[in-house]
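1. From the sequence below, what's the structure:
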Amino acid sequence: MKYLQGYPVAVQQQVRQLIADDRLGHYLAQRYPGRHEVQSDKALYGYVMALKQEHLKNAPAIDKVLYDNRLDLTHRALGLHTAISRVQGGKLKAKKEIRVASLFRDAAPAFLQMIVVHELAHLKEAEHNKAFYKLCDHMLPGYAQIEFDLRMYLTWREMTGSA
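-> Have a look, this model is predicted:
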């Protein structure tokens, strides 16, 4: 249960019980039915920009958004935000990118939104601190529960060989 290591033992035990009773997949399917329609990089860019416009109008511009097949769950990277600085002529240009793991193409809408909100929050807060999670919860009420459920989803994917 590598995705749930940071949670209390009692919570992990509840998840183990769902697994033992073969109810984890059913719980997730009931709570998060269906899959989102954001399938292309272009659609993902539009989705991210709409969320940014709604919640972070004054945040730095984002130059590139894409699904990335190279993001690896073993490195705990479900999404990445990067700022690449280059010298062009006599000017320093900074480009910001957001990459989302390709597994989210087939995920529930709430899981995609949670990852995007997480990466957008990094535009304002670099560290995973109290202010960061407060911003995430502002952009997506119930953020912490969705993040926990996503971790259960990743556990279930790994168990069933879907990973």
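2. C-alpha from now on. contacts and neighbour counts both.
-> Fine.
3. Name the single longest helix found in the chain.
-> The single longest helix within the chain, with elements called by DSSP state H, is helix 143-160.
4. Which other helices and strands does it contact?
-> helix 24-31, helix 109-121, helix 130-139 (3 or more C-alpha pairs under 8 Å, 6 or more residues apart in numbering; DSSP states H and E).
5. hmm, 10 Å instead?
-> With contacts taken as 3 or more C-alpha pairs under 10 Å, 6 or more residues apart in numbering; DSSP states H and E, helix 143-160 sits against helix 9-20, helix 24-31, helix 109-121, helix 130-139.
6. Second input sequence below; structure requested for side-by-side comparison:
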Amino acid sequence: MARDPLHYLGGYPEKTLLQVQRLIDEGRLGAHVAARYEGVHDRTTNKALFEYVKDLKRHYMRTAPPVSRATYDDRLMAAEKALGLHTFSSKAHGGKLRASSDIRIAGVFRDAPEPFLRMIVVHELAHLREKDHNKAFYRMCESMEPDYHQLEFDARLFLTAKELERAAN
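-> Modelled structure (predicted):
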């Protein structure tokens, strides 16, 4: 059974979904996204991703807890139904409690336009301060990336186009 091509866009208004469906029907969704976001970023290794995450954190969230690791995870979208994942753990080490904060980014963003990677990283960094997706969380995302909501929508279009392209091949 084929998946609904608009499954990444659940919760968007019907008018928006109809516009996206029209682009899909006309075979223009991928070209539409590519016209807005040319090329891909060069942060394709886990080391480069970690440096990128640390730079954004250092610039916007100096007082937030440190990030221990940032990696691409090719299994993330299928296993977690998520584009990124932020995990916290605390371990007792001798008489001290050691906290760790890891960020995993879906592997599909390894070959994506930089604004989409930035949006996902900003989202996961916001979880350092706000665990839930509430108003304060989204305000924090917008403070780091003013176009956060547009980028989130366009990233969903990008993922839809990629999935349709894979299905056609």
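7. thinking again about what came up before, go ahead and name everything in contact with the longest helix of the first structure.
-> Residues outside helix 143-160 of the first structure that contact it (C-alpha atoms under 10 Å, 6 or more residues apart in numbering): 1-5, 7, 12, 15, 19, 24-25, 27-29, 31-32, 73, 103, 107-108, 110-115, 117-118, 133-137, 140, 161-163.
8. Stretch 39-57 of the second structure now?
-> So stretch 39-57 of the second structure is contacted by 58-73, 102-105, 107, 109-118, 121-122, 124-126, 128, 144 (C-alpha under 10 Å, 6+ apart).
9. about what we covered before: the longest helix of the first structure aligns to what range in the second structure?
-> Mapping helix 143-160 of the first structure onto the second structure (TM-score structural alignment) gives residues 148-165.
10. How about stretch 16-30 of the first structure?
-> Stretch 16-30 of the first structure maps onto residues 21-35 of the second structure, going by TM-score structural alignment.
11. same check, this time on stretch 56-65 of the first structure
-> So stretch 56-65 of the first structure sits over residues 61-70 in the second structure, by TM-score structural alignment.
12. Check which residues of that stretch are buried.
-> 61, 66-67, 69-70 (16 or more other C-alpha atoms under 10 Å).
13. do the same with stretch 142-154 of the second structure
-> For stretch 142-154 of the second structure, burial by neighbour count (16+ other C-alpha under 10 Å) applies to 142, 144-145, 148, 151-152, 154.
14. just stretch 86-105 of the first structure next, same as before
-> 96-105.
15. Identify the residue nearest the most centrally placed residue in the second structure in space, chain neighbours excluded?
-> When C-alpha atoms, centre = their mean is applied to the second structure, the residue found nearest the centroid is residue 120 (2.7 Å). Nearest residue to residue 120 of the second structure in three dimensions, chain neighbours excluded: residue 84, at 6.4 Å (C-alpha to C-alpha, 6 or more residues apart in numbering).
16. pretty sure the one you found is touching residue 121, no?
-> Yes: Residue 84 of the second structure lies in contact with residue 121 (C-alpha atoms under 10 Å); the separation is 7.8 Å.
17. if we can go back for a sec, would you check which pair of the buried residues of stretch 142-154 of the second structure lies furthest apart?
-> With C-alpha to C-alpha as the measure, no two of those lie farther apart than 144 and 154, at 17.4 Å.
18. How about the aligned partner of residue 122 of the second structure in the first structure: what's its closest non-neighbour residue?
-> Per TM-score structural alignment, the equivalent position to residue 122 of the second structure in the first structure is residue 117. Closest residue to residue 117 of the first structure apart from its sequence neighbours, by C-alpha to C-alpha, 6+ apart: residue 136 at 6.1 Å.
19. Just give the number of residues close to the one you found.
-> Number of residues near residue 136 of the first structure (other C-alpha atoms under 10 Å) recorded here: 23.
20. Report the contact partners of it.
-> 114-122, 130, 142-144.
21. 7 Å - rerun?
-> Shown in contact with residue 136 of the first structure (C-alpha atoms under 7 Å, 6 or more residues apart in numbering): 117-118, 121, 143.
22. returning to what we had before: so which of the buried residues of stretch 142-154 of the second structure is the closest to residue 96 of the second structure?
-> residue 144 (32.9 Å).
23. ok, residue 132 of the first structure to residue 36 of the first structure distance?
-> Counting by C-alpha to C-alpha, to the nearest Å, the gap from residue 132 of the first structure to residue 36 of the first structure is 25 Å.
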